[in-house]
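Student: What follows is a predicted structure for the sequence shown.
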Amino acid sequence: MKPLKYRTANVDDIDNLVSLINQAYRTNTGSSWTSEHSIVSGDRINHQQLLDSLSQQNFSLFVAEMVKNLESALVACIGLTFQQNAVAIGTFCVNSHWQNKGIGKQVLAYAEQKAFAICPTLINYEMFVLDARTELIQYYERYGYSKTACVESYPIHANVGQPLIDLKLQHMTKSVIKEM
């Protein structure tokens, strides 16, 4: 597999990112191994929500592109929201046609390294995962994340889709390992 090229997302990416995020989270196509299509209906994000996120001072969204013959294709994205000595990882997705190829693993590792480079005082990486997505929770556990006792209600008020089943957000955390 060709290496991924990473860069910070900008407003010119919004339409493509909205399509990528909604496709990755809410459809089950390509080589998709996990999705929310059977547990949440509606869009995961819209143009205005992404524009608002990109304007936040403590938020950065990174895109991963596959470069082939001087053409680049957006294949993944991941967001970092900095909060004191922690960073929340979210808006993480891989185009379903590019899943099961090790891209998610590469993108997550990149995000963790980038977060530490931006904020060397980080203590924890954090994320929230839908509790019904046990395969995704297990995936993050393989990469050092652990479930915490913190479980929150699904954010219906955030306009990120309507749950089709009873859903909660499971908090997960991973300690930042500082190299000596």
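Tutor: That came through fine. What you see is a predicted model, and the numbers here were worked out from it, not measured in a lab.

Student: Going by C-alpha atoms from here, please, whenever you check contacts or count neighbours.
Tutor: Noted.

Student: Leaving out the residues flanking it, which one is nearest to the residue nearest the centre of the chain?
Tutor: Nearest to the geometric centre of the chain sits F92, at 1.2 Å (C-alpha atoms, centre = their mean). Nearest non-adjacent residue to F92, counting by C-alpha to C-alpha, 6 or more residues apart in numbering: I78, 4.1 Å away.

Student: and that neighbour, how many neighbours?
Tutor: A count of nearby residues for I78, using other C-alpha atoms under 10 Å, gives 23.

Student: surely it meets F62?
Tutor: Yes. If you go by C-alpha atoms under 8 Å, I78 and F62 touch, sitting 5.4 Å apart.

Student: Quickly list what's touching both of these two.
Tutor: Common contacts of I78 and F62 (C-alpha atoms under 8 Å, 6 or more residues apart in numbering): A111.

Student: let's bring in a second one:
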Amino acid sequence: MSTAESPTLSFRNAVEADVPELVVLIESAYRGEASRGGWTTEADFLDGRRTDEEGVRRVIETPDSTLLVVERDGALVACCQLEHRGDHVYFGMFAVRPGLQGGGLGKEVLAEAERRAREEWDAKEMRMTVVNVREELIAYYVRRGYRRTGEMSPFPYGDERFGIPLRPDLAFELLVKSL
């Protein structure tokens, strides 16, 4: 479905009142049985929570950071974090409602996030970290111009704010795209 054929998307910065609904969206895209309705699930290798109200609130309140809310016909359908870090913008907390995944919505959100990083912060790069065992997700980003760096950072085993690992080989890989 092309953008011209899809109902109009609107983008805005999250506010405090959005926090509970954003937590539900993010959890549904990554964890538990609901996440299996989409292809971004982490339920096979991470249990527990993906985020909570405090974590979402922290992203909203951090200087040089925004949590971008994406709505279609007034309904929350996606979100992503953008955080200005010097010459680059960090992209994270990307979630698309599971029943809407695979239809091009994520590609539209990613393109808008990249546009904002360039135009609002004059960023030269977009960076993100992806759990290393997420080959299908990494391939999705590679198709959109992101480069695998091979640079790994350890998964925070024992810190349940990031989930409860179901396997011992998790790490985060840094992906980068020139803007």
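Tutor: Structure received. In this text the structure is predicted, and so the values were computed from the model without any measurement.

Student: that older thread, just tell me what the residue nearest to F92 of the first structure corresponds to in the second structure.
Tutor: Aligned by TM-score structural alignment, I78 of the first structure pairs with C80 of the second structure.

Student: Roughly how far does its match sit from T40 of the second structure?
Tutor: 14 Å (C-alpha to C-alpha, to the nearest Å).

Student: quick revisit: give the equivalent position in the second structure for the residue nearest to the centre of the first structure.
Tutor: Checking TM-score structural alignment: F92 of the first structure goes with F94.

Student: Provide a list of residues in contact with that match.
Tutor: F94 of the second structure neighbours (C-alpha under 8 Å, 6+ apart): I26, A78, C79, C80, Q81.

Student: Repeat that for L170 of the second structure.
Tutor: Contacts of L170 of the second structure by C-alpha under 8 Å, 6+ apart are V131, N132, V133, P154, F155.

Student: what's the answer for S10 of the second structure, then?
Tutor: So S10 of the second structure contacts V70, E71, R72 (C-alpha under 8 Å, 6+ apart).

Student: where does it fall, helix, sheet strand or coil?
Tutor: Three-state call for S10 of the second structure (DSSP: H, G, I helix; E, B strand; the rest coil): strand.

Student: corresponding residue for it in the first structure?
Tutor: By TM-score structural alignment, S10 of the second structure lines up with K5.

Student: element containing the alignment partner in the first structure of E119 of the second structure?
Tutor: Matched by TM-score structural alignment, E119 of the second structure corresponds to A117 in the first structure. Per DSSP states H and E, A117 of the first structure falls inside helix 103-118.

Student: Please identify the buried residues of that helix?
Tutor: Of the residues in helix 103-118 of the first structure, I103, G104, V107, L108, A111, E112, A115, F116 count as buried by neighbour count, 16 or more other C-alpha atoms under 10 Å.

Student: Need the counterpart of the fourth one in the second structure.
Tutor: Residue correspondence, TM-score structural alignment: L108 of the first structure in this structure matches L110 in the second structure.

Student: Can you give me the separation between its match and E135 of the second structure?
Tutor: Counting by C-alpha to C-alpha, the gap from L110 of the second structure to E135 of the second structure is 18 Å.

Student: Next: L174 of the second structure.
Tutor: 13 Å.

Student: more neighbours, these two?
Tutor: Each of L174 of the second structure and E135 has its neighbours counted (other C-alpha under 10 Å); L174 has more, 19 against 11.

Student: contacting residues for that one?
Tutor: For L174 of the second structure, counting by C-alpha under 8 Å, 6+ apart, the contacting residues are R127, M128, T129, V130, R148, T149, G150, E151, M152, S153.

Student: Kindly report the same for T34 of the first structure.
Tutor: Here T34 of the first structure is in contact with N28, R133, E135, L136 (C-alpha under 8 Å, 6+ apart).

Student: quick check, nearest of those to Q57 of the first structure?
Tutor: Closest approach to Q57 of the first structure among the contacts of T34 of the first structure (C-alpha to C-alpha): L136, at 28.6 Å.
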